[in-house]
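**Q** The amino acid sequence is not available; the structure is as follows:
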């Protein structure tokens, strides 16, 4: 139990604006968190061990607010009042009156433990102690404390004033009422709160690993170029940024360190294995935007860093003629909207029953047979199912609207057959990237692995299914929560893709999570 004075709590259990907040660390995260708390009406004390850093953090906040004022998004009076609620302090002893401490300093366990040991001796017994750590165990940080029940993780995402998500992380000793108060407080501050338990990576930094890892692996295998993989994840997958663009933005030193940390914390589980390609970039100092070179080179244009590469770097298939007619056997499952688009494009279609060789159906275009990927290489599937001239389609977030799609062909498929499929998709207004024959292609592979990791996190009690999806949508701007998206595609289909990936690579990296396997076989869902 941990008693929080009732006069500090509102009807929803959140800290009232009268509660005093203390922030340790005036870097980008600490200053951003300070702004969020002050915007709600709290008095905020900001401390940094570096002389003058706290005031510099306040000055930077004021500069950022002035830009909002100039754009008409904030009044000057409100900006002045917000900054007036922030005070730089010189020592941790000045935190004696605070009701909530949020630490945002270097990711070092010993340093954090030392800071919180001092804070515990200085702050009042009811004061909530929290860390913004993104990778260190909450249980470990709290272990030396006399009252570990009042300690929790409060993980904001950068930039804190803009990003919606806050992970409220409980260690072994965290009192439930502490987590509940922090959840309600973050929500009152305009954030989307989720609960998580203290495991490596929490929710976002764990579940997100496949987003980077699978495209890195595809690049290692020569399946497609960096620009092509990024474009497919944006245009077909609906992600705001492709994985290589995002790694360049985050910084390869940071992204690689997080992956390595999670990999080590899970005792070298192959699901989290770092990439040698990214390791080489870090070793070569090619850290992304901040160094001017990563997967892309960057030049400064109008004060902003932009890709030096032209859009032509994306591998689009050359123009091909539209087919005179198509033949559909059964349906294309999640890709059935392509048939609707084909009809709208005026392409004559004939239809007959599914021959039963595939889970869904086949589309015949001239010599070509087209099917949605099931996770196998097209060459393997063509032999096993006896389908000649096979071309497989990648997944899209919305086949009714997608403007770009990946395909791959079996080695036995002729160039003529591939061209016929390309012509059909181009007639629907879809740019086509022809990949090397690889299991599950790009978007389908990535979704399957994201959903698998989210399902495993749910199974292990890290979070519930809803919070897993909320975290990924609000923490890293995914277009859909991976579990909800997997349900829409079909959990049996996602399980099949994972099983085929595991068989193709003979690696434990692709093992289906037990919860996903159970849902696939039972016909269940993660949530309605």
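**A** Yes, it's here. Here the structure is a predicted model, which means the values were calculated and not measured.
**Q** Only C-alpha atoms from now on, for both contacts and neighbour counts.
**A** Fine.
**Q** Where do the strands of the stretch 51-200 of the chain begin and end?
**A** With strands called from DSSP state E, counting those that start in this stretch, the stretch 51-200 of the chain shows them at 86-88, 100-103, 128-131, 151-156, 165-170, 192-197.
**Q** Need the residues that contact the third one.
**A** Contact with strand 128-131 is made by 99-104, 116, 138, 150-155, 178, as judged by CA atoms under 8 Å, 6 or more residues apart in numbering.
**Q** mind running it again at 7 Å?
**A** With CA atoms under 7 Å, 6 or more residues apart in numbering as the test, strand 128-131 has contacts from 99-104, 150-154.
**Q** The first one now?
**A** Defining contact as CA under 7 Å, 6+ apart, one finds that strand 86-88 is touched by 38, 43-47, 54-55.
**Q** and which of the residues you listed is nearest residue 339?
**A** Among the contacts of strand 86-88, residue 38 lies closest to residue 339 (CA to CA), at 53.2 Å.
**Q** quick one: the closest one and residue 80 touch, right?
**A** No. Using CA atoms under 7 Å, residue 38 is not in contact with residue 80; the gap is 11.1 Å.
**Q** Can you give me the neighbour number for the closest residue to residue 412 other than its chain neighbours?
**A** Spatial nearest neighbour of residue 412, chain neighbours left out: residue 389 (6.5 Å); criterion: CA to CA, 6 or more residues apart in numbering. Counted by other CA atoms under 10 Å, the residues lying close to residue 389 total 24.
**Q** what's residue 389 in contact with, if anything?
**A** Contact analysis of residue 389 by CA under 7 Å, 6+ apart lists 367-369, 412-414, 417.
**Q** one more time with 6 Å
**A** Residues in contact with residue 389 (CA atoms under 6 Å, 6 or more residues apart in numbering) are 368-369, 413.
**Q** need these in TSV with secondary structure, neighbour count and distance to residue 352, can you?
**A** Formatted as TSV, the contacts of residue 389 follow (DSSP: H, G, I helix; E, B strand; the rest coil; neighbours: other CA atoms under 10 Å; distance: CA to CA, whole Å):
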residue	secondary structure	neighbour count	distance to residue 352
368	strand	24	16
369	strand	25	14
413	coil	21	23
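**Q** from those residues, which is closest to residue 315?
**A** Within the contacts of residue 389, proximity to residue 315 (CA to CA) peaks at residue 413, which comes in at 19.8 Å.
**Q** would you turn the contacts of strand 128-131 into CSV with distance to residue 516 and neighbour count?
**A** Converted to CSV, the contacts of strand 128-131 look like this (distance: CA to CA, whole Å; neighbours: other CA atoms under 10 Å):
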residue, distance to residue 516, neighbour count
99, 42, 22
100, 39, 21
101, 39, 25
102, 36, 24
103, 36, 26
104, 36, 26
150, 35, 27
151, 33, 31
152, 30, 30
153, 28, 33
154, 29, 27
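**Q** Presented hereafter is structure B, for comparison with structure A:
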């Protein structure tokens, strides 16, 4: 059985499936120095796969990332192999075909007969159970998940997935091999969605809930999540890029696999887009219109007068840095004891804690305008506000003026509990916490997966500790109370650590 060393370069790699993903994985293995058998039942698919690899290697040469000689050597190591081609010295099989369990089982069963008895059998599945697949193969201890992200030649993350019967030494070999291939491996148990597709669900789900409740438009949600939350893309534009049929199917698959846990429930908003055929960029319409000459909707920004005076009443928790920013901006800042409020010429503002502005106003006995969590208040270009229904426009304008004085653009949401960034980050932290609690993966691997696999600005658990796990737990508790749903239940892992206060 495999040991803790990377797969030796004299052992060949078989990639089943010559599509975009399979060809990308084959290129990665060939560039690392392995002989690669690219296998497919279609000769045309094999031709397309090799052409894709050739074009990709040529681009590497043009960009100075590889010499012409190295690229030619790597391409020569990729051997197109049909169903009856001999396969010699194979140490690793990577299946990268259609997401259908029966088809994958059939392909790996046949390949197991054609390769050496000690060859590792792996699947690139993104959604199917590795445990269930392995149980239907002759030697389940030889089977693991090896999930690359598309494009495999560029994205660094690889999820190494342990099935229930997977030999631990085999997992170590796959981790070492991924590193030798200049990838970033993370290890997880076979669970619905593995790490990335499970932990990322709230990024889409909370945006869809805001849209369902008519609390914001897609362009506003995206602008806030990018320019306040620090995400590379907003959730609506990202779903348009992925394709709503694909994203909805993954969400539904995870929801069904978790026995309809409400935390993963699909959205009627996305269901309607799928039913309408508005699948995103690939169909020309999704949340946005991608047809020729279609205008991109503008994000409406609030304006307000610069404050004459700002009073800080008590500690602001994760938003404490605003005090220094206000002072650096030359504003007249007064500090007093209090309940964590900012007062701008008499108008009360507070960082969202998961309650609606209406609920906070009722608790305080006066109108309060809420502002959203930011990844970095100093660097963020935008902030989101919310106010209770009926709040006078001049009150909202005065609140907006505080942030425009700091050079921020300001977006107004409806009275959405938790606004956009705060509720999304809290749910991402919560999902990651549950994954740790359930032994799915380590804290370090979860954070690495989310930064390396989906380009989050910071891992969710590190983010939670930065803002304070007490703050995250409070946001979730208030959301759960406000909605009266199990959707926002607080992870036991998070409850046990909610005393950890950072705000740094």
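**A** Now that the structure is in, tell me what you want to look at. None of these values were measured; they are calculated from a predicted model.
**Q** which residues in the stretch 1-150 of structure 1 form helices?
**A** Under the criterion DSSP state H, counting those that start in this stretch, the stretch 1-150 of structure 1 contains helices at 28-40, 53-70, 76-84, 109-122, 138-142.
**Q** which bit of structure 2 covers the first one?
**A** With the alignment judged by TM-score structural alignment, the segment of structure 2 matched to helix 28-40 of structure 1 spans residues 20-32.
**Q** about what we covered before: please say which of residue 38 and residue 80 of structure 1 ends up with more neighbours.
**A** residue 38 (23 against 13).
**Q** thinking again about what came up before, which stretch among the strands of the stretch 51-200 of structure 1 comes nearest residue 18 of structure 1?
**A** So among the strands of the stretch 51-200 of structure 1, strand 100-103 is nearest, using CA to CA, at 11.5 Å.
**Q** Map residue 266 of structure 2 across to structure 1 for me.
**A** Aligning on TM-score structural alignment places residue 266 of structure 2 opposite residue 274 in structure 1.
**Q** so that match is in which element?
**A** Using DSSP states H and E, residue 274 of structure 1 falls within no helix or strand.
**Q** now swap in the one 3 residues further on and tell me
**A** Assigning secondary structure by DSSP H and E places residue 277 of structure 1 in helix 276-283.
**Q** mean distance, that helix to its aligned residues in structure 2?
**A** In the superposition with structure 2, the average deviation recorded for helix 276-283 of structure 1 is 1.1 Å (mean CA distance after the TM-score superposition for structure 1).
**Q** neighbours around the match of residue 266 of structure 2, how many?
**A** Around residue 274 of structure 1 there are 24 other residues, counting by other CA under 10 Å.
**Q** ok, now residue 454 of structure 1?
**A** Around residue 454 of structure 1 there are 31 residues (other CA under 10 Å).
**Q** For it, what is the corresponding residue in structure 2?
**A** That one, residue 454 of structure 1, aligns with residue 432 by TM-score structural alignment.
**Q** go on, residue 245 of structure 1?
**A** Matched by TM-score structural alignment, residue 245 of structure 1 corresponds to residue 237 in structure 2.
**Q** nearest to residue 518 of structure 1, of the helices of the stretch 1-150 of structure 1?
**A** helix 138-142 (30.9 Å).
**Q** what's the mean deviation for stretch 247-254 of structure 2 versus structure 1?
**A** With mean CA distance after the TM-score superposition for structure 1, stretch 247-254 of structure 2 averages 0.5 Å from its match.
**Q** just to revisit the earlier point, which residue of structure 2 sits opposite the residue nearest to residue 412 of structure 1 in the alignment?
**A** So, by TM-score structural alignment, residue 389 of structure 1 is matched to residue 367.
**Q** Residue 80 of structure 1 matches what in structure 2?
**A** Residue 80 of structure 1 maps onto residue 72 in structure 2, by TM-score structural alignment.
**Q** Hmm, I typed the wrong one, I wanted residue 420 of structure 1.
**A** Per TM-score structural alignment, residue 420 of structure 1 is aligned with residue 398.
**Q** how about the counterpart of residue 94 of structure 2 in structure 1, what does it touch?
**A** Aligned by TM-score structural alignment, residue 94 of structure 2 pairs with residue 102 of structure 1. Counting by CA under 6 Å, 6+ apart, residue 102 of structure 1 touches 23, 130-131.
**Q** what about 10 Å?
**A** By CA atoms under 10 Å, 6 or more residues apart in numbering, the contact set of residue 102 of structure 1 is 21-25, 30, 33-34, 46, 128-133, 152-155.
**Q** same deal with residue 174 of structure 1?
**A** 1-2, 138-139, 142, 147-153, 197.
**Q** Quick check: it vs residue 100 of structure 1, distance?
**A** As judged by CA to CA, to the nearest Å, residue 174 of structure 1 and residue 100 of structure 1 stand 15 Å apart.
**Q** can you check residue 283 of structure 1 too?
**A** 40 Å.
**Q** Is residue 328 of structure 1 in a helix, a strand, or coil?
**A** strand (DSSP: H, G, I helix; E, B strand; the rest coil).
**Q** burial count for it?
**A** Residue 328 of structure 1 has 20 nearby residues by other CA under 10 Å.
**Q** when you align them, which residue in structure 2 goes with it?
**A** For residue 328 of structure 1, the residue aligned by TM-score structural alignment is residue 312.
**Q** Same question for residue 338 of structure 1.
**A** So residue 338 of structure 1 corresponds to residue 322, using TM-score structural alignment.
**Q** ok, now which ones touch the residue lying closest to residue 247 of structure 2 once chain neighbours are set aside?
**A** Of all residues not flanking residue 247 of structure 2 in the chain, residue 239 sits nearest, at 6.6 Å (CA to CA, 6+ apart). Taking CA under 10 Å, 6+ apart, we find residue 239 of structure 2 in contact with 204, 233, 245-248, 270, 279-281, 286-287.
**Q** Pull out the buried residues from the residues you listed.
**A** Burial by neighbour count, judged by 16 or more other CA atoms under 10 Å, picks out 204, 233, 245, 247-248, 270, 279-281, 286-287 from these.
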